[in-house]
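Novice: How does the following fold in three dimensions:
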Amino acid sequence: MQPIWWVTKDGDLDCLELYERHYSAYRYADGRRRRLFVGPGEKLVLRTERADAMFVWRRFIDDSGQTGINCAVFRNEGRHRSSGLIRQADSIADCIWPGRRHYTYVDPQKVASANPGFCFLAAGWRRCGRTRGGLLIMERIAQEQGGSDGNQD
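Specialist: Got it, this is the predicted structure:
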């Protein structure tokens, strides 16, 4: 498959626009405009050439207790199948953080799908629980992809 993702930086203006349309976009209470959208920790921001999709990986200490590499944001407004984009993003993350578990949260109340997280399921992820606030926790264990144990962070 031809590579679709381009590596960019936190603050990429096209990605910022996509982020602002994502349901998880954080809004400052005082109304100020944001310049960055990822947050602290190691990060990798991916975008398509047309900036019609973005994927953000983040390695940080998650207050929820989840370990691994977090898909902090995924938004696809383009023509590429979401599951294919996720698989490519997984491959890129595997090169940077080999043997690490991948995880994300999906808010079933805020996605327009009868099957929340389906694109992740189609990419080989699985549902592994819920947060106290009701978010679905989805994961891809590195072991399933030939890596080492998924409990490393």
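Novice: hey, let's count contacts and neighbours off CA atoms from now on
Specialist: OK.
Novice: any idea which element residue 89 lies in?
Specialist: Element membership of residue 89, judged by DSSP states H and E, is helix 82-96.
Novice: what sits up against that helix?
Specialist: 3-5, 46, 55, 57, 76, 100, 102, 119-124 (CA atoms under 8 Å, 6 or more residues apart in numbering).
Novice: I'd like the structure of this one too, to check against the first:
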Amino acid sequence: MSEQPFLFGDGWIEVKDGNDTARALFDRHYSRYLYADGRKPKIFVGPGEKLVLLTTDAKALCVWRKFISADGQDGVNCAIFRNESDQRASDLMQSAMTVAWQRWPGERLYTYIDTYQVPPTIVRGNPVWGYCFRKAGWRFCGVSKTRKLIIMEAFAA
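Specialist: Now for the predicted structure:
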């Protein structure tokens, strides 16, 4: 991971799609697509409006993306959330949600969770996917049609 000497303070900072440190975190995310021909594009977020957030210690990444969803979801998508820090994931998510709502006031936030790729958190003996999202105020709202991903959503208070 490359060092970012300008990263100081607390919370999230906005970086550009293609930032080396952000991409290094994304490379360890379960949704990272590896091309068969070995190419590694510099940008990693995809089309649409985007907000790439990196914590000042460069140990967590959150990417918000507003685009036309193929399955009809409306709002701003949390496309990537990865926490390798000691901070509680739900606290990081709540602060990232605040930044997203500053950019897109009042918009519905939603995310997809792949239950085959993400291990559940066991809560009172039951498996719970997206536990940090739940703790941050998100709720289950359905399952995607194509890959059967869990869809969770959050609304501004």
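Novice: rewinding a little: which of the contacts of helix 82-96 of structure 1 sit farthest apart?
Specialist: 76 and 100 (24.0 Å; CA to CA).
Novice: more neighbours, the two?
Specialist: residue 100 (23 against 18; other CA atoms under 10 Å).
Novice: For that one, what is the corresponding residue in structure 2?
Specialist: Alignment note: residue 100 of structure 1 maps to residue 107 in structure 2; criterion TM-score structural alignment.
Novice: so that match touches residue 77, yeah?
Specialist: No: the criterion here is CA atoms under 8 Å, and residue 107 of structure 2 misses it with residue 77 at 10.1 Å.
Novice: Check which helix or strand residue 24 of structure 2 maps to.
Specialist: Residue 24 of structure 2 belongs to helix 20-27, assigned by DSSP H and E.
Novice: repeat for residue 74 of structure 2
Specialist: Going by DSSP H and E, residue 74 of structure 2 is not in any helix or strand.
Novice: Going by neighbour count, which of the contacts of helix 82-96 of structure 1 are buried?
Specialist: Neighbour-count burial (16 or more other CA atoms under 10 Å) applied to these gives 5, 46, 55, 57, 76, 100, 102, 119, 120, 121, 123, 124.
Novice: quick revisit: excluding chain neighbours, what is closest to the match of residue 100 of structure 1?
Specialist: With sequence-adjacent residues excluded and distances taken as CA to CA, 6 or more residues apart in numbering, residue 107 of structure 2 is closest to residue 75, at 5.6 Å.
Novice: quick one: the residue lying farthest from the centre of structure 1 from residue 38 of structure 1, how far?
Specialist: Ranked by distance from the centre of structure 1 (CA atoms, centre = their mean), the top residue is residue 30, with 26.9 Å. Using CA to CA, to the nearest Å, residue 30 of structure 1 is found at 19 Å from residue 38 of structure 1.
Novice: Over to residue 81 of structure 1?
Specialist: Counting by CA to CA - residue 81 of structure 1 and residue 38 of structure 1 are separated by 24 Å.
Novice: If you count surrounding residues, which of the two has more?
Specialist: Remark: of residue 81 of structure 1 and residue 38, residue 38 carries more neighbours, 21 against 11, as counted by other CA under 10 Å.
Novice: Please, which helix or strand holds the more buried one?
Specialist: Here residue 38 of structure 1 is assigned to no helix or strand, by DSSP H and E.
Novice: That one reaches residue 70, doesn't it?
Specialist: No: with contacts counted by CA under 8 Å, residue 38 of structure 1 stays clear of residue 70, the gap being 11.0 Å.
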